[in-house]
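Engineer: My questions are about this predicted structure, shown below with the sequence.
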Amino acid sequence: MVQKETTDHVCSWRFIILLLLITITCFGSLYNSLNHLSEVLNNAKDPNHMFAFLRILTTSDGTLPPFHVFIGFLGPLLGISLGFDAINSEQNNGSLVRIISQPIHRDYLINAKFVAGLIIIVSLFFTLNFLFVGFGILATGLTPNPEEFLRIIAFTLLVILYVSFWLNLSILFSIKFKQAATSALSAIAVWLFFTVFFQILINIIAKVFIPTNTTNPNHALAYKNFFLKLINIAPNQLYNDATTTLLAPTIRSLGPLSYSQTYGAIPSALPLRESLLIVWPQLTGLIAITILCFAISYYLFMKREIRA
């Protein structure tokens, strides 16, 4: 069943179109970053200038966003396209009853839908990231050190986790709604809300509730931390925070710091383990919502009454 679902995805026009879109935009970002890379590496004021291959993923001259920003924008669309008609299309075609009537467990179907989408996501993003590394080696003549390579692997796993969340969310909507168009619009609406409108809503709330004339720095810090927690409800914010920390080893905190916390700090790169500890709440949040979406989808599908 997994092989059949994977073949259906690979041969579908929507996957081919999204694959071409992601590939073209990512290679455009690669070309842009390689043209700008020598200037970045020669900038001694940049604390991350020694990490050439990480800078390939994050460098931009302003004409195109960097690679990780493109992935954060187009990755959810890929996940949604792989799952928005996973169940309801089978039901509308009449094939769902025939599949369920076979001597197999019912959960094999939803498991196969998720695993097939996951195989596509893993294959695509590991290929893209390794192509980036390969072109970086050819263009610069340098090789990534073990720290950079492990950070790129961690970034790839983070992207897979992030896109898998949107895959599970779209599968959930495909179970909940009978029409594929409705489930697709619902998933895209959630994506647009968190990508565009959620930040605007938080900024409006912050302007209303945060006092502008406070003289107590502890109160100002408390308000900032509170609204940072609100912003972290958005999956794309969790992805952005984790990505920024993994690809920029000099980042030591994702929130505001007081003078006493920064006093005496040495501006050096953190090891990967310390960066993972910083973003562990973000990683845990993404893992939790991904598992939650799949668990709800699994429960609704197993309890669903399927008729001819």
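Structural biologist: Great, that's in hand.
Engineer: Only C-alpha atoms from now on, for both contacts and neighbour counts.
Structural biologist: Noted.
Engineer: Report the buried residues of stretch 213-230.
Structural biologist: Ala220, Tyr223, Lys224, Leu228 (16 or more other CA atoms under 10 Å).
Engineer: Name the nearest residue to the last one, sequence neighbours excluded.
Structural biologist: Leaving out its chain neighbours, the residue that sits closest to Leu228 by CA to CA, 6 or more residues apart in numbering is Gly255, at 7.4 Å.
Engineer: and the buried residues of stretch 213-230, which two are the farthest apart?
Structural biologist: Ala220 and Leu228 (12.3 Å; CA to CA).
Engineer: okay, now Leu247: neighbour count?
Structural biologist: 25 (other CA atoms under 10 Å).
Engineer: How far does stretch 79-86 sit from its chain's centre?
Structural biologist: From the chain centre to the centre of stretch 79-86 is a distance of 16 Å (CA atoms, centre = their mean, to the nearest Å).
Engineer: Show residues contacting that stretch.
Structural biologist: With CA atoms under 8 Å, 6 or more residues apart in numbering as the test, stretch 79-86 has contacts from 9, 14-15, 113-114, 117, 121, 163-171, 173-175, 180, 183-184, 187-188.
Engineer: try stretch 134-151
Structural biologist: With CA under 8 Å, 6+ apart as the criterion, stretch 134-151 contacts Leu34, Phe51, Ala52, Phe53, Leu54, Ile56, Val133, Leu246, Leu247, Pro271, Leu272.
Engineer: which among the residues you listed end up buried?
Structural biologist: Looks like the contacts of stretch 134-151 have Leu34, Phe51, Ala52, Phe53, Leu54, Ile56, Val133, Leu246, Leu247, Leu272 buried, using 16+ other CA under 10 Å.
Engineer: Put this next to the first one:
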Amino acid sequence: MKREGSPLRGVHTVAVKEAADHIASARMHLIMLLLLLVSAGALYAAIGQIKETTAQNPYLFLQLLTAQRQPLPSFASLLGFLLPLLAIGLGFDAVNGEFNRRTLSRILAQPIYRDALLFGKFLGGLLVIAVALLTLWLLTTGVGMLLLGLPPGGDDLARGLAFLVTTLVYSGVWLAVAIAFSTLVRSPATSALAALALWLVLSVFWNMLAPLAAAALAPIDPLNPMSIVTRYETLQAIGRISPANLYSEIASILLDPTSRSVGPVFADQMEGAVAGAPLSTLQSILIVWPQIASMFAAMVVLFTLAYVVFQRQEVRA
């Protein structure tokens, strides 16, 4: 039977309804409270660190996101660790929750296609994460202006916005993971555990497994000094399978204008470069563009997997 009208008709309605449900849910309140408390601690420690080394920090507002004081990590590191929890919490029951509540058949009985339903759920979750990220970024900028007594410069704002957008893409990867598991697994508890297990492996244990895999794939030859470079490049390639490592590389370049590479740099490559000279925002984005594109591609592939599986599932009243 030929479908009538656009398959995406109703996406806006579903997205707004999903976003409203998420914002009003207890799980969202708990996760945002955790984010705010931990971020406030990291920001307080960063401001203390910046005040002690003001002369060595020409990029004060970027330092708010990267400075750290033991035992707290930096603000950017905390975002990379906690945002997947927010995304998984929003998407682990996106589809199987409707099955278990027996509401999916009622929704699809309306003039709305499955395309619009799944896409709307994804956009609704992404909208909530975007609002949360924008709120955190504005709070960080406002507190920094109050305590440092300086307004952010144009380059600080441009890099901060670029970092905000890439952080949203990173969160979208984990939201797509959660929605994919919610279509593959009928039990919401099992889909949540599966998504959390994948997050633990890729965010916590992957840096322990990558050196073992690199040693097996690229052994070092004592007679060939270039084998050390090959080992390092292999280690980087394996490590970049993890979205957390891609996000860490992006943050290190965007939030540090003096950084010029995410890999090994040889002396001939630095010929003509001014030591310590900052790069423009566009040049920094170009350096990490492959990482940004990889995360975006991973998000699209995972959502496509969920889409294909959802289209083939049978819906009964």
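Structural biologist: That came through, no problem. What you see is a predicted model; the values in this text were computed from it and never measured.
Engineer: TM-score of the superposed pair?
Structural biologist: With the length set by TM-score structural alignment, normalised by the length of the first structure, the two chains reach a TM-score of 0.94; 303 aligned residues with a CA RMSD of 1.4 Å.
Engineer: still on that earlier bit, filter the buried ones among the contacts of stretch 134-151 of the first structure down to just the ones in helices.
Structural biologist: Using DSSP state H, Leu34, Ala52, Phe53, Leu54, Ile56, Val133, Leu246, Leu247, Leu272 are the members of those that sit in helices.
Engineer: quick check, nearest of those residues to Thr290 of the first structure?
Structural biologist: Using CA to CA, these come closest to Thr290 of the first structure at Leu246, 20.3 Å.
Engineer: where's the counterpart of the closest one in the second structure relative to Phe92 of the second structure, distance?
Structural biologist: Using TM-score structural alignment as the criterion, the counterpart of Leu246 of the first structure in the second structure is Leu254. With distances taken as CA to CA, to the nearest Å, Leu254 of the second structure is found 31 Å from Phe92 of the second structure.
Engineer: so what's Gly239 of the second structure up against?
Structural biologist: Per CA under 8 Å, 6+ apart, neighbours of Gly239 of the second structure: Trp206, Asn207, Ala210, Asn245.
Engineer: how close does the closest residue in space to Ser74 of the second structure that isn't next to it in sequence sit to Leu78 of the second structure?
Structural biologist: With sequence-adjacent residues excluded and distances taken as CA to CA, 6+ apart, Ser74 of the second structure is closest to Gln68, at 4.5 Å. Distance of Gln68 of the second structure to Leu78 of the second structure, given as CA to CA: 11 Å.
Engineer: Return every residue with contacts to both of these two.
Structural biologist: Between them, Gln68 of the second structure and Leu78 share the contacting residues Ala42, judged by CA under 8 Å, 6+ apart.
Engineer: Who has more neighbours out of these two?
Structural biologist: Shown here are Gln68 of the second structure and Leu78; by other CA under 10 Å, Gln68 has more neighbours (23 against 16).
Engineer: just checking, what residue in the first structure corresponds to Thr103 of the second structure?
Structural biologist: With TM-score structural alignment as the criterion, Thr103 of the second structure matches Ser95.
Engineer: ugh, wrong one, Tyr232 of the second structure
Structural biologist: With TM-score structural alignment as the criterion, Tyr232 of the second structure lines up with Lys224 in the first structure.
Engineer: between the contacts of Gly239 of the second structure, which is closest to Ala293 of the second structure?
Structural biologist: Within the contacts of Gly239 of the second structure, distances to Ala293 of the second structure taken as CA to CA reach their minimum at Asn245, with 13.9 Å.
Engineer: In the first structure, what sits opposite the closest one in the alignment?
Structural biologist: So Asn245 of the second structure corresponds to Gln237, using TM-score structural alignment.
Engineer: just Leu302 of the second structure next, same as before
Structural biologist: Match for Leu302 of the second structure (TM-score structural alignment): Cys293.
Engineer: burial count for Gly264 of the first structure?
Structural biologist: Neighbours of Gly264 of the first structure (other CA under 10 Å): 8.
Engineer: SS state for it?
Structural biologist: Of the three states, Gly264 of the first structure takes coil according to DSSP: H, G, I helix; E, B strand; the rest coil.
Engineer: now do the one 5 residues further on
Structural biologist: In terms of secondary structure, Ala269 of the first structure is coil; the call rests on three-state DSSP.
Engineer: again with Ile17 of the first structure
Structural biologist: helix.
Engineer: Counterpart of it over in the second structure?
Structural biologist: When the second structure is aligned by TM-score structural alignment, Ile17 of the first structure is paired with Leu30.
Engineer: host element of the match of Leu302 of the second structure?
Structural biologist: helix 280-303 (DSSP states H and E).
Engineer: list the helices and strands that helix packs on?
Structural biologist: With contacts taken as 3 or more CA pairs under 8 Å, 6 or more residues apart in numbering; DSSP states H and E, helix 280-303 of the first structure sits against helix 107-140, helix 146-176, helix 235-247.
Engineer: One more pass at 7 Å, please.
Structural biologist: helix 146-176, helix 235-247 (3 or more CA pairs under 7 Å, 6 or more residues apart in numbering; DSSP states H and E).
Engineer: gap between the residue mapped onto Thr262 of the first structure from the second structure and Arg260 of the second structure?
Structural biologist: Taking TM-score structural alignment, Thr262 of the first structure has Met270 as its aligned residue in the second structure. Separation of Met270 of the second structure from Arg260 of the second structure (CA to CA): 10 Å.
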